[in-house]
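> need a structure here:
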Amino acid sequence: MLTPASYQNIHVRSWKARRDSGIVKQDLDFSCGAASIATLLNNFYGRHYSEAEILDKMDKTQMRTSFDDMQRIMPELGFEAQGYALPFEQLVQLKIPVIVYLKYRKNNHFSVLNGINGETVLLADPSLGHVSTSKSQFLSAWKTRDGEMEGKILAIVPKILILLEIRCFLIKSRSSNTFYGRTNPNAAKR
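From the prediction side, this is the model:
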């Protein structure tokens, strides 16, 4: 049973605070790309960027951004980014959050895809906050291309992960007597 004294220790948060927790909200109509980058880097990689800092680095304080603009600033932040067109089946298999390009009622928009769980898609959206949407609703906004490569994403990873991946590949290649797919003739002499 709760006593009046125990109510003092209850921390109450509003629905809006919970919805927007951890999300860098966009302050401008066109800044969803910058806010999505800040949200992804802050929450998944432990950085501390604001929307304004990202916009400043992109030199896009008065204009819309593209995947190309976002990709261009990543090395300066210690990351690499690559844009991909892919089918939903591959999107489901991703193990990291990515920025997705969406089209809502003819409006271009960027959001962070946090995951897909069965028929539910989880977004960290710079305009709407944490969003749980149906697969069909997500697909109607994400399918912006014809053919099997139906949607676009921007994957962002730290440069250090790329270097570690290359190093692991080289070590694995040496241990299997190959280097970049070619047989190492000196391996048998060791």
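
> When you work out contacts or count neighbours from here on, use the C-alpha atoms and nothing else.
Will do.

> show me the contacts for the residue nearest to L113 when sequence neighbours are not counted.
Nearest residue to L113, sequence neighbours excluded (C-alpha to C-alpha, 6 or more residues apart in numbering): L123, at 4.7 Å. L123 sits next to S111, V112, L113, N114, G115, G129, H130, V131, S132, T133 when contact means C-alpha atoms under 8 Å, 6 or more residues apart in numbering.

> To compare with the earlier structure, here is another sequence to fold:
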Amino acid sequence: MLSKVTIILMFATIGFGTGVAEAQRYTTHGRSVVRDPNFTFQKPVESWRERKTKHVVMQQRDYSCGAAALATLLRYYWGHNVNENMVLGVIENMLTDEELLERSSEGLTMADLESAAVKMGYKASVGEIKFSKLVESKVPVILVINLGGVNHFVVLRDIVGNCAFLADPLRGNTRVSTTTLQRTWVKNAILVVAPGDETQSYRSQMGVTAAERSEGYLNRQVIRRQITGVGTNR
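Just a heads-up that it's a prediction; the model follows:
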């Protein structure tokens, strides 16, 4: 059964010569130049890895995906200066030495993250909902998915059509089918976190972009990785 804060959050309303010199100047500042007799177009240069991890707090420890997921939500949705170490510090002060040892091998729990968020001054609620209600969520929420037999925390950014967009502390920005999400989602559990009485953020950097929605865009990234090996584990 979801608490009042969860219900509110779920439904509240993201040539050469001078030409070369100029191109070098723009490249130095992180911009590339496309030359045409009629116009000059400048576009920020962003690597595949930068796109993959953009607005995601990547986990730094084997067991810290939960802390990184909470930090991602607080930092990139609510706009607060929170990192993984800050969340872990709060959790370490909450638990006994025996509990910390257990978490280092088994990972954090939803209850740990909920308690940490409350300790940090946020409202937080853990609940279970049907997938049909998850689709209607207007805010990012934290989920646990089964990833290769291991429970793993992610932030669900949004569901668009048959695709679920995740901010994954291990894999970065990831898109999976809704079928896959339903199959791997553990116990239909969610964690909703909000500061005070806010129900929606106007500082969010977690909205799904038009490029991410484009299947062709994502397919090109897959092909590029297959051809160049960029972004693959060796």
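
> Now the TM-score, please.
Once superposed, chain against chain, the TM-score is 0.76 (TM-score structural alignment, normalised by the length of the first structure); 156 aligned residues with a C-alpha RMSD of 1.9 Å.

> Most widely separated two among the contacts of L123 of the first structure?
Greatest spatial distance among those (C-alpha to C-alpha): G115 and G129, at 14.6 Å.

> that older thread, give the buried subset of the contacts of L123 of the first structure as a PyMOL selection command.
Of these, the buried ones go into a single PyMOL selection, burial set by 16 or more other C-alpha atoms under 10 Å:
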select buried, resi 111+112+113+114+115+129+130+131+132
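
> Inside strands: which ones of the contacts of L123 of the first structure?
S111, V112, L113, N114, G115, G129, H130, V131, S132, T133 (DSSP state E).

> Give the aligned equivalent of the fifth one in the second structure.
Matched by TM-score structural alignment, G115 of the first structure corresponds to D158 in the second structure.

> Kindly reformat the ones in strands among the contacts of L123 of the first structure as JSON lines containing distance to K60 of the first structure.
Formatted as JSON lines, these follow (distance: C-alpha to C-alpha, whole Å):
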{"residue": "S111", "distance to K60 of the first structure": "18"}
{"residue": "V112", "distance to K60 of the first structure": "20"}
{"residue": "L113", "distance to K60 of the first structure": "23"}
{"residue": "N114", "distance to K60 of the first structure": "26"}
{"residue": "G115", "distance to K60 of the first structure": "29"}
{"residue": "G129", "distance to K60 of the first structure": "23"}
{"residue": "H130", "distance to K60 of the first structure": "25"}
{"residue": "V131", "distance to K60 of the first structure": "26"}
{"residue": "S132", "distance to K60 of the first structure": "30"}
{"residue": "T133", "distance to K60 of the first structure": "30"}
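
> Where in the first structure does the longest helix seen in the second structure fall?
The residue-count maximum for a helix in the second structure (DSSP state H) belongs to helix 215-228. Using TM-score structural alignment, helix 215-228 of the second structure corresponds to no residues of the first structure.

> Tell me how many other residues crowd the corresponding residue of the second structure for I99 of the first structure.
Here I99 of the first structure is matched to I142 in the second structure, going by TM-score structural alignment. A total of 25 residues lie near I142 of the second structure under the criterion other C-alpha atoms under 10 Å.

> Point out the other helices and strands that the helix or strand hosting I142 of the second structure packs with.
Assigned by DSSP states H and E, I142 of the second structure falls within strand 141-147. With contacts taken as 3 or more C-alpha pairs under 8 Å, 6 or more residues apart in numbering; DSSP states H and E, strand 141-147 of the second structure sits against strand 150-160, helix 178-184, strand 185-195.

> Kindly provide the distance from the residue nearest the centre of the first structure to T3 of the first structure.
With distances taken as C-alpha atoms, centre = their mean, V98 lies nearest the centre of the first structure, 2.5 Å away. For V98 of the first structure, the distance to T3 of the first structure equals 46 Å [C-alpha to C-alpha, to the nearest Å].

> now do K135 of the first structure
Relative to T3 of the first structure, and taking C-alpha to C-alpha, K135 of the first structure is found at 45 Å.

> can you check G129 of the first structure too?
Going from G129 of the first structure to T3 of the first structure by C-alpha to C-alpha gives 35 Å.

> Please apply the same query to Y101 of the first structure.
The value you get for Y101 of the first structure to T3 of the first structure, if C-alpha to C-alpha is used, is 50 Å.

> Find the residue closest to the aligned residue in the first structure for L191 of the second structure in space, skipping its chain neighbours.
Aligned by TM-score structural alignment, L191 of the second structure pairs with L154 of the first structure. Excluding the flanking residues, the one nearest L154 of the first structure by C-alpha to C-alpha, 6+ apart is G83, at 4.3 Å.
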